[in-house]
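Undergrad: next one to model:
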Amino acid sequence: MEPLGMVMVAFVALVVGLGAGALGWRLMLQRKTQKERRESELLLEEARKEAETLKKEAILQAKDNIFRLKADFEKETKETRRELQSLEKRLLQKEENLEKKSEALDKRESVIAKKEKQLQEKERDLEQRSKEVEDLIEAQRLKLESLSGISAQEAKELLIKSIEDEARHEAALTVKRLEAEAREQGDKKAKEIIALAIQRYAGDYVVEKTVSVVNLPSDEMKGRIIGREGRNIRALEATTGIDLIIDDTPEAVILSGFNPVRREVARLSLERLISDGRIHPARIEEIVEKVGQEIDTAIRDAGEQAAFDVGVHGIHAELIKLVGKLKYRTSYAQNVLQHSREVAFLCGVMAAELGLNEKQAKRAGLLHDIGKAVDHEVEGPHALIGADLAKKYGECPEIVNAIAAHHEDVPGESVLAILVQAADALSGARPGARKELLESYVRRLENLEKIAMSFKGVSKAYAIQAGRELRIIVENESVGDAETVLLSKDIAKRIESELTYPGQIKVTVIRETRAVEYAK
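TA: Just a heads-up that it's a prediction; the model follows:
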């Protein structure tokens, strides 16, 4: 029984321990719950206080905003009130001004009405007096007509004709006297210089056509040039930039293009392809590239040779290249490079005679037409284009002005510009220097004679020396010696305004008196 009692004691102790533990846990939970309740109450109290604080701050902020808005509104209201007052003041002033102007206008209207009435009275008086004067003039006119035996219109015409004839006569005498005085000093010396320049220089003329013609060994070659479906001719035109004209012309192909250098490249390339026999796109490109390099070399060599022949040095390489390009450029079928060389020599000779810088004159003469090397690429007169190029590549202002002024596009600023003009005219105006189509040549001669015959007093007109001179014979009774000077000037001005021609045209008016008698 003793072990059972021990078990019972242990069991009771266990039950008592568990009850005490449960009671302890319960007491601890109650304390924890009370503590958490007190903390939550504190948090709620703090939250309530913070909410009160935020509410007060929001109320204060709202009051501040309301106060600021109220202040802004009052400020704007004051400004608006001030503007309205200012506008009202201006309107009152304008109203006063309008009233004053209205009063002034009323006064002015009354004054004008009075003046208008006075003017009407004066006008009636003037009309009456004018009628009286007209009656007196008519009476005097009738009296003068009866005394003179001619009408007033006839007398007026006679007076006008007399004054006009007298004025023309005096003008002709004055012009003749002034020209004689001007020629007295300059004409003889100028003729000597020009004659000497022409005598000391003799140049050949190289004539080229505006299109290039390539001769073919046979008409069968045309088909090979065209190629299958036209691929060869398209390749040639694409690589050279030149149009190939293959028509019914026997054994010939025509090359047409505005650029003479490209046309020359196309001509040489086609000739080499024909002689080689291998004509296909790849070969065409190869030959054209090779010929282009050769032409560039030839252009540079031609420019250097021209500068060497003329005797000028230190010209920029690009200007040398442009001078060389003139070898393939023509003007009225005159080779421009040959023309430039000739102008350079003529400028040098005349400069030497006048005691000027001969080297500079030759330089200006050689470069005067470089604008023609690129005038198909750049818009504008070739003289101004050439002057821009010369300025760009470092030529002095005198040479630049001489180039720009050689066709009077700008005024000449030195004697050098006049020399270049004269040499250019000499080179282009000599018979045989330039060519033109026969049809236009004959038409120009006919127009020259037609213009001369349209003037009063001209009996005959002849265009001579290949159109370089117009010789006019006038009626002895209609035109006096003094009037021949004015007639030649009038005809020359008419030719300048109506015709286009190379060089210059000399107008000569001849008046002579012939007395014929027969001895029997």
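
Undergrad: CA only for contacts and neighbour counts going forward, please
TA: Noted.

Undergrad: strands of the stretch 301-450 of the chain, start to end?
TA: Along the stretch 301-450 of the chain, the stretches classed as strands by DSSP state E, counting those that start in this stretch are 330-331, 334-335.

Undergrad: tabulate those strands (TSV), appending mean neighbour count and distance to residue 276.
TA: Below are the strands of the stretch 301-450 of the chain laid out as TSV (neighbours: other CA atoms under 10 Å; distance: least, CA to CA, whole Å):
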stretch	mean neighbour count	distance to residue 276
strand 330-331	19	30
strand 334-335	22	31
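
Undergrad: how close does residue 67 sit to residue 60?
TA: Distance from residue 67 to residue 60, counting by CA to CA, to the nearest Å: 10 Å.

Undergrad: the structure of the following sequence is requested for comparison with the preceding one:
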Amino acid sequence: MVIIAVVAIGAGVVIASLMNRKVVEKEPVTEDAGRLVENARREADTILKEASLKAKDAVLQAKTEAEQEAKEKKKDLQALEKRLQLKEENLDKKMNLFDQRDAELIKREQSISSRDQALQQKEEKVSQIIEEQRSKLETISGMTAAEAKKVLMEEMENEAKMDAAKRIKAIEEEARETADKKSKEIMALAIQRYAGEYVAERTVSVVALPSDEMKGRIIGREGRNIRALEAATGIDLIIDDTPEAVILSGFNPVRREVAKIALEKLIGDGRIHPGRIEEVVSKAEAEVEQAIKEAGDQAAFDLGVHGIHPEILKLIGRLRYRTSYSQNVYLHSLEVAFLCGIMAAELGINVKQAKRAGLLHDLGKAVDHEIEGSHAVIGADIARKYGESPKIVHAIMAHHEDEKPNSILAVLVQAADALSGARPGARREMMETYVKRLEDLERIATSFNGVTNSFAIQAGREIRVMVSSDQVSDDQAVVLAKDVAKKIEAEMTYPGQIKVHVIRETRAVEYAR
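TA: From the prediction side, this is the model:
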């Protein structure tokens, strides 16, 4: 507004000066021109006055606005100053409060320091009193602190053992009512539902001859036929006075089977010479390999387990020619697999996985005569190599405690293996081994304090331990049974399980005269 007013005033001044200049230059003017000039002057004066008034109004308005703005800024500054003043007052209060707290803390520190000193003095005094009392007690009791501590610890240990024995007894009685009954039901049901052969046939190592004349033809001129047959099969042929029979001797059951088939073919054909022997042995090897493959495939089919590596199936088939304690390992593996499946179904776990673990548990026996080590470890390594799951590998490894079982599957395989091997007629034991196992059982049982006698019964499946009633209490008998069982597990190898039965009785005898 101020700028506009100034411009208007300037314009009026310029117009007035121009008009004055024209009047001066043109002296001879007419009256009309004079009037026009006069009118122009009046108008210019009017314009100048109006412009001056507008300029004054604009200046006044600008001044008013500036004053208003200054008042507002002043008010804002006063409010800000007030707030700053309040903050400063608050800060002063806080500083005073902090100073008071610092003073209180200093007082507390001094108080605590004095208390610490007093407590330290009291502790020293108490320690001195305790030492004096201890020395007096040692003098009175005649024992040092270490000896008294040992006696106290022994008493506490004995009390803890007694309490633990009572607790164990109560827990076992409670668990035995359900667990023992249920486990027996499951195992009995598994045995009843599996219709396996009662006694498995052993691998035959004797070849029957149509007549004794055939022995000479088998031996050949200067023994060339028998040497060729032994060289081709790796099996020793024993031809002695046994009528109409040839004995095959060799550590490898597959080679022995090849030799048996080849010899039977040669006897049936009648043509026996080195060239013919090599041809027949080659055919017999192909037949055995095919039979091995078919046996492995048949086992997987019968059990309903699929996806087993072909090399593992071949090893399963080789178990057909392997025996353990006169029990055919192939049939034993099928039996264990079926038992595992039945028990797994009763427990509600994976049946196919249980059957698979049972079938493969003795896999290592197919090659344990070629590889050093336990058949369980060998079998686990083979299963791991051909992509079996860690659960299956662990079950194979743990079925003879080469690894501690940590799954239900591993325990199932252990139980099924024991059931299959321990049932009557399944296996044959040497008399010396049987007697030694019974003697070891009784020796372990009688090695504990308080045992008066022990008797191994039930073909070594149970050991009855007689204890003195004066030395062993009812609660200690529970602990003793566990200790005996643990020692048997650590020192002996046996199929199935052994029941430890601790018997304690008190007899009162009196005579009437």
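
Undergrad: hmm, back to that, is it possible to get a markdown table of the strands of the stretch 301-450 of structure 1 that adds distance to residue 502 of structure 1?
TA: Shown next, in a markdown table, are those (distance: least, CA to CA, whole Å):
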| stretch | distance to residue 502 of structure 1 |
| --- | --- |
| strand 330-331 | 10 |
| strand 334-335 | 11 |
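
Undergrad: for these, which one sits closest to residue 172 of structure 1?
TA: strand 330-331 (38.7 Å; CA to CA).

Undergrad: so that closest one matches what in structure 2?
TA: Matched against structure 2 by TM-score structural alignment, strand 330-331 of structure 1 falls on residues 323-324.

Undergrad: which stretches of structure 1 form strands?
TA: Counting by DSSP state E, the segments of structure 1 that form strands are 212-215, 243-245, 252-256, 330-331, 334-335, 458-464, 469-474, 506-510.

Undergrad: could you dump those strands to JSON lines with distance to residue 76 of structure 1?
TA: Output for those, formatted as JSON lines (distance: least, CA to CA, whole Å):
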{"stretch": "strand 212-215", "distance to residue 76 of structure 1": "89"}
{"stretch": "strand 243-245", "distance to residue 76 of structure 1": "82"}
{"stretch": "strand 252-256", "distance to residue 76 of structure 1": "83"}
{"stretch": "strand 330-331", "distance to residue 76 of structure 1": "83"}
{"stretch": "strand 334-335", "distance to residue 76 of structure 1": "88"}
{"stretch": "strand 458-464", "distance to residue 76 of structure 1": "94"}
{"stretch": "strand 469-474", "distance to residue 76 of structure 1": "93"}
{"stretch": "strand 506-510", "distance to residue 76 of structure 1": "90"}
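
Undergrad: out of those, nearest to residue 72 of structure 1?
TA: For those, distance to residue 72 of structure 1 was read as CA to CA. The smallest value, 83.7 Å, belongs to strand 243-245.

Undergrad: residue 240 of structure 2: what's it in contact with?
TA: If you count contacts by CA atoms under 8 Å, 6 or more residues apart in numbering, residue 240 of structure 2 has them with residue 246.

Undergrad: how close does it sit to residue 481 of structure 2?
TA: For residue 240 of structure 2, the distance to residue 481 of structure 2 equals 55 Å [CA to CA].

Undergrad: can you check residue 263 of structure 2 too?
TA: Going from residue 263 of structure 2 to residue 481 of structure 2 by CA to CA gives 57 Å.

Undergrad: again with residue 507 of structure 2
TA: Residue 507 of structure 2 sits at a distance of 21 Å from residue 481 of structure 2 (criterion: CA to CA).

Undergrad: between the two, which one's more packed in?
TA: Here residue 507 of structure 2 and residue 481 are compared on neighbour count by other CA atoms under 10 Å; more neighbours surround residue 481, at 18 against 5.

Undergrad: you'd agree the more buried one is up against residue 503?
TA: No. The pair residue 481 of structure 2 and residue 503 fails to qualify as a contact (CA atoms under 8 Å) at a distance of 9.6 Å.

Undergrad: state the distance from the aligned residue in structure 2 for residue 380 of structure 1 to residue 390 of structure 2.
TA: Structural alignment (TM-score structural alignment) places residue 380 of structure 1 against residue 373 in structure 2. Between residue 373 of structure 2 and residue 390 of structure 2 the distance is 20 Å, computed by CA to CA.

Undergrad: residue 261 of structure 2 now?
TA: Following CA to CA, the distance that separates residue 261 of structure 2 from residue 390 of structure 2 is 39 Å.

Undergrad: ok, residue 320 of structure 2 next?
TA: When CA to CA is the yardstick, residue 320 of structure 2 and residue 390 of structure 2 sit 26 Å from each other.

Undergrad: looking at the two, which one has more neighbours?
TA: More neighbours sit around residue 320 than around the other of residue 320 of structure 2 and residue 390, counting by other CA under 10 Å; the figures are 23 against 12.

Undergrad: report the contact partners of that one.
TA: When contacts are counted by CA under 8 Å, 6+ apart, residue 320 of structure 2 touches 292, 295, 328-331.

Undergrad: what does residue 374 of structure 2 give?
TA: Contacts here follow CA under 8 Å, 6+ apart; on that basis residue 374 of structure 2 touches 364, 368.

Undergrad: distance-wise, check it relative to residue 251 of structure 2.
TA: Using CA to CA, we find residue 374 of structure 2 at a distance of 17 Å from residue 251 of structure 2.

Undergrad: same deal with residue 472 of structure 2?
TA: Counting by CA to CA - residue 472 of structure 2 and residue 251 of structure 2 are separated by 52 Å.

Undergrad: so which of the two has more stuff around it?
TA: Regarding residue 472 of structure 2 and residue 251, a neighbour count based on other CA under 10 Å identifies residue 472 as having more, with 17 against 11.

Undergrad: in structure 1, what sits opposite the more buried one in the alignment?
TA: Residue pairing (TM-score structural alignment): residue 472 of structure 2 is matched to residue 479 of structure 1.

Undergrad: what do you get for residue 436 of structure 2?
TA: Taking TM-score structural alignment as the criterion, the aligned counterpart of residue 436 of structure 2 in structure 1 is residue 443.

Undergrad: same check on residue 421 of structure 2?
TA: When the structures are aligned by TM-score structural alignment, the residue of structure 1 matched to residue 421 of structure 2 is residue 428.

Undergrad: what's the neighbour count on residue 210 of structure 1?
TA: Each residue near residue 210 of structure 1 was counted by other CA under 10 Å, and the total is 17.
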